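1. Pasted the sequence and its predicted model underneath.
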Amino acid sequence: MRWWSVANFVSNAGTWMQLTVQNLLVLQITGSAAATGLSLSVQAAPGLLMGVAGGAVVDRWPRKLTAAVSQALLGLVAFTTAFLVATDRLNLGALMALAAVTGLIATVDGPACALLGNDLVRTEDVPSAIGVGSLVHNAGRLAGAGLAGLTVAFLGTASAYAANGLSFLFVTAVIPFLRPVREQTRPEPAGEPTGEPAGRAGDTRMTVREGLAFFARRPRLVGLAVISGVSAVFGRNYGLTLAVLVTGPLAGGAGAFGTVSTVLAVGGIVGAVLGARLRRPSVRLVGVLAAAGGLLQVAAGLSPSLAVLLVLVLPMAVVESVSDTAGTTVLQTDPPPHLRGRVLGVWGSIRTVWSLAGPPALGLLMEVAGARGALVLGGLLIAAVVAAGHFAHRRRTPAPVPVPTTPAALAARPALGTAA
């Protein structure tokens, strides 16, 4: 697990180095902000269309092999992009094709790497492993964003892509040496004779349907999706809402927003450490944290000064990080082992929907209500959805029937098998 954490830190740092310069590269090539948004949509589209199928692949094939191959392929895409940038051959068509290929590989790589990390620890330690993963992600984000500027300044834009490619190869090299605590059992799909290849189109469609059906039949997973979706659309786009709030009503500049972003990152790390201590997280805990985050967001929207905003931003980030860790733990441990890849695939498709819908919806809300209004209304909506879900759950849950325990009450009960 220590080696896996080191590998993920290197990979996250490389990924954030690339992401830091990617939008600037698209603008440099096309000169169009719309093209930048289109490239992000093209990369996200496979997750929407093929997420469940990617999860089915993870359930069918050995996890270590699947993760190693997907990481190597992502490294190949990064090196190809670096070569095209260095030789000045990267055009809009090639850029869109590479973005689509990256998104397609990610539909397999995401669930494979997430579940491989869980395989390295005992079942009771999975929440801690997920918390460590969140901590590594936030630390890699800080390191990658900082290294990107130095790398591009001294070595050029292509170097950020090359560094990301090397980070993927490092993960690929580490995977063969990992020793899972337990081997995952993957029973033969129903109706498939033993010894036949497990890759036929009909069986793949069947497994995809199994993942969708399991997700739809689990109220706790549906509730988790609703809470996470509303929070993601109206409460997690701080890069947009807080940027407008700081530079607008609070009259700050880019430096002030940089300070806010740093505090958010620090809060994310603190929250990851706290989340790693969770033993049995639940959807109810995720809802409580989401509601608390929404109320903190309301207070942030009403902040009279930058100093007050900074005081509120830290607990907002902490609550968000703990909530993410709790939700991820529920998502990755609730399904049976042979369905977890497909459930994560369903989740990936759902997450793609709200990641594509969130910024436009929030932008429209800010146009109508302003940055303060968007933060206040969004926070109140999150809290209201959580409260409504709580009361709906209480109404559906039947009250427990008291069992008589006194001798007189037991004597009054009808004998087993007689009519009452």
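-> Cool, got the structure. Numbering: from 1, shown residues only.

2. drop to CA atoms for contacts and neighbour counts, all remaining ones
-> Noted.

3. Can you give me the buried ones in the host helix or strand of Pro315?
-> Using DSSP states H and E, Pro315 maps to helix 306-333. Of the residues in helix 306-333, 306, 309-310, 312-332 count as buried by neighbour count, 16 or more other CA atoms under 10 Å.

4. want to compare, so here's the second one:
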Amino acid sequence: MGSTTLRRSAARISSATGRSASFPRARGGARSRAGTFASSVSDDRVTALLPGLAPLGHRNYALYWVGQLVSMSGTWIELTATTWLLYQLTDSPFLLGLGGLFRAAPIFALALIGGTVADRVERRRLLLITQSSSVVTSLVLGALVVSGQVAFWHIYVINVLNATIAAFDAPGRQSLFPTLVPRGQMQNAITLNSMLFRSSNLVGPAVAGLLIARVGVASPFFVNAASYFAIIFGLLAMRIPAVAPRPRGSIRQELVSGLRYVRASAILPLILAIEASLSVFGHNQALITIFARDVLGTDAQGLGLLLSAIGAGAIAGMVLLVIVGDVRRKGAFMLGAGVLYAGMLLVFAWSRSFPLSLAALALLGFADATWGTMRNAIAQLAAADAYRGRVMSLIVIVSRGLTNASQLQTGIATTLVGAPGAATIGALVVAAVVGAVATRAERLRHFTAPSPRPIAQAAEAGGES
């Protein structure tokens, strides 16, 4: 029994480090074997009770995950502060929304190219460059605020720079996954990443509100600059074997063939259409900021609580998915989440009660998180391995690019019909698109998960996007 356990432990260590595991010969061999056996049994019990945490047992992924947790929290801190600062400087919903457009344009222009670059260069080096560049932009904006010379156009410039960095950073992160965990744990790793993103969305805005109220509006930018060093140090500490780049055609040829593949798919255009409706007409930083100050009459701390409510609901959604496990009818689940999202956005639009608004946003975050998880799963499973990178790049463009651009739509709509009217229109548009797809796209509505092995393979290939 003890030797079998030792072999299993060695296999786990070998899988995590990419090297053969050996155990030192110690005095009191029986005691050493007993201790190893007890430790292994404890590990097996933890894995059996919480299988979703298994990827954290691999050194490279643990370094990545912890670094990302700190860095993403800092990103949400800065994003909340940037939105608040821009609205304070301009007092204009339109100019606030224009800031989102400047965050979107580089993603539209460069995300597909960024995905191609991530397949051509050493990915850890690419991420070290993008993360180091982000440190510089945060320090520059913080220094401008401290000097008292900051103007709204400075924020626009920083938004463009940060979005340009993100266009290369996001595909690089996705491409790094295959080197961090074994094939069978890829799906759990993706789930943990989603929880990481949602957790930072919960913590970051609340911390930003406290920093702005207690320290000043410049402090979040310096906190974010410091947070990037967590992922930088994690990347440097990883042990990743060098992989020779695969020969490719021209970038233009790859982009065109990828777009043709998506257009010919029976599933992918529908997913992109629903995602586009949520991204353009759903909630965003600008909408919540305007509601916080002009409709609910609260301050920066209140804004932080509203945004954190979305994060709390999202965490609840991720926990539910971990408990339920793999959802068989992914298409129906995704469409149901879209209906819930539209309903909660409508409730938020007409709420004048701060507690009710918090509750509506929490349920909205729940729907958004579960929708996003199902969307990614379906996209990865529906895409052929050869085209998966370009497919996921399009998801990034629609989900991140359009979400940022939607702030301009929010600014225009709010100026014309007010914040409640803008949110009401958005909820109705989302409901109409989801309803149209649900009633007419039977193949997506009945999309189901394949057997476990293809799921694991699809998840691994999705990490190469």
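-> Yes, it's here. From a predicted model like this one, the values you see are computed outputs, not experimental measurements.

5. Quick check: TM-score for this pair?
-> The TM-score (TM-score structural alignment, normalised by the length of the first structure) is 0.74; 381 aligned residues with a CA RMSD of 4.0 Å.

6. that older thread, what packs against the helix holding Pro315 of the first structure?
-> Packing partners of helix 306-333 of the first structure (3 or more CA pairs under 8 Å, 6 or more residues apart in numbering; DSSP states H and E): helix 126-155, helix 254-275, helix 283-301, helix 340-396.

7. could you redo the last one with a cut-off of 6 Å?
-> Secondary-structure packing of helix 306-333 of the first structure (3 or more CA pairs under 6 Å, 6 or more residues apart in numbering; DSSP states H and E): helix 254-275, helix 283-301.

8. looking at the ones you listed, which is buried most?
-> By mean neighbour count, with neighbours taken as mean count of other CA atoms under 10 Å, helix 283-301 ranks first of those at a mean of 23.

9. helices or strands up against that one?
-> helix 306-333, helix 340-396.

10. Give me the nearest residue to the residue most central in space within the second structure, chain neighbours excluded.
-> The centroid of the second structure falls nearest to Phe197 when counting by CA atoms, centre = their mean (5.0 Å). Of all residues not flanking Phe197 of the second structure in the chain, Met72 sits nearest, at 6.7 Å (CA to CA, 6 or more residues apart in numbering).

11. do the same with Thr137 of the second structure
-> Ile158 is the one closest to Thr137 of the second structure (CA to CA, 6+ apart), at 6.4 Å.

12. okay, now the one you found: neighbour count?
-> Residues within reach of Ile158 of the second structure, counting by other CA atoms under 10 Å, total 20.

13. what residue of the first structure takes the place of Ala342 of the second structure?
-> By TM-score structural alignment, Ala342 of the second structure lines up with Gly294 in the first structure.

14. what about the closest residue in space to Thr247 of the first structure that isn't next to it in sequence, distance to Thr333 of the first structure?
-> Counting by CA to CA, 6+ apart, Gly253 is the residue found nearest to Thr247 of the first structure once chain neighbours are left out, at 5.4 Å. Plainly put, Gly253 of the first structure is 43 Å away from Thr333 of the first structure if you go by CA to CA, to the nearest Å.

15. ditto for Pro62 of the first structure
-> Distance from Pro62 of the first structure to Thr333 of the first structure, by CA to CA: 19 Å.

16. just Ala256 of the first structure next, same as before
-> 40 Å.

17. Same check on Val77 of the first structure?
-> From Val77 of the first structure across to Thr333 of the first structure, the span is 32 Å (CA to CA).

18. show me the contacts for the nearest residue to the match of Ala342 of the second structure once chain neighbours are set aside.
-> Spatial nearest neighbour of Gly294 of the first structure, chain neighbours left out: Gly379 (3.8 Å); criterion: CA to CA, 6+ apart. Residues near Gly379 of the first structure by CA atoms under 6 Å, 6 or more residues apart in numbering: Gly294, Leu295, Gln297, Val298.

19. hmm, try it at 7 Å
-> Counting by CA atoms under 7 Å, 6 or more residues apart in numbering, Gly379 of the first structure touches Gly235, Gly294, Leu295, Gln297, Val298.

20. Same check on Arg277 of the first structure?
-> Ser128 are the contacts of Arg277 of the first structure under CA under 7 Å, 6+ apart.

21. mind checking how far it is from Ser128 of the first structure?
-> To Ser128 of the first structure, Arg277 of the first structure is 6 Å away according to CA to CA.

22. residue in the second structure matching Val319 of the first structure?
-> That one, Val319 of the first structure, aligns with Ala367 by TM-score structural alignment.

23. element containing Pro335 of the first structure?
-> Counting by DSSP H and E, Pro335 of the first structure is found in no helix or strand.

24. burial count for it?
-> By other CA under 10 Å, the burial measure for Pro335 of the first structure, its neighbour count, is 19.

25. now do Trp16 of the first structure
-> When neighbours are defined as other CA under 10 Å, Trp16 of the first structure has 23 of them.

26. now swap in the one 10 residues further on and tell me
-> Residues near Val26 of the first structure, counting by other CA under 10 Å, number 22.

27. Could you do Leu375 of the first structure as well?
-> Leu375 of the first structure is flanked by 31 other residues according to other CA under 10 Å.

28. ok, now Tyr228 of the second structure?
-> Neighbour tally, Tyr228 of the second structure, other CA under 10 Å: 25.

29. Find the nearest non-adjacent residue to the aligned partner of it in the first structure, please.
-> Matched by TM-score structural alignment, Tyr228 of the second structure corresponds to Phe168 in the first structure. Distance criterion CA to CA, 6+ apart; nearest residue to Phe168 of the first structure, sequence neighbours excluded, is Gly75 at 5.0 Å.

30. same question, Val132 of the first structure
-> Nearest to Val132 of the first structure is Ala276, by CA to CA, 6+ apart, at 6.1 Å.

31. and what of Ser70 of the first structure?
-> Asp109 (5.4 Å).

32. The one you found maps to what in the second structure?
-> Correspondence of Asp109 of the first structure to the second structure, assessed by TM-score structural alignment: Asp169.

33. That match against Leu127, yeah?
-> Yes: counting by CA atoms under 7 Å, Leu127 is a contact partner of Asp169 of the second structure at 6.0 Å.

34. Which residue ranges of the stretch 101-250 of the second structure form strands?
-> Taking DSSP state E, counting those that start in this stretch as the test, none of the stretch 101-250 of the second structure falls into strands.

35. so what's the residue lying closest to Ala361 of the first structure once chain neighbours are set aside up against?
-> Nearest residue to Ala361 of the first structure, sequence neighbours excluded (CA to CA, 6+ apart): Val233, at 7.5 Å. Val233 of the first structure is in contact with Trp354, Gly358, Leu362, counting by CA under 7 Å, 6+ apart.

36. Next one: Val233 of the first structure from Val226 of the first structure, what distance?
-> Distance, Val233 of the first structure to Val226 of the first structure, using CA to CA: 11 Å.
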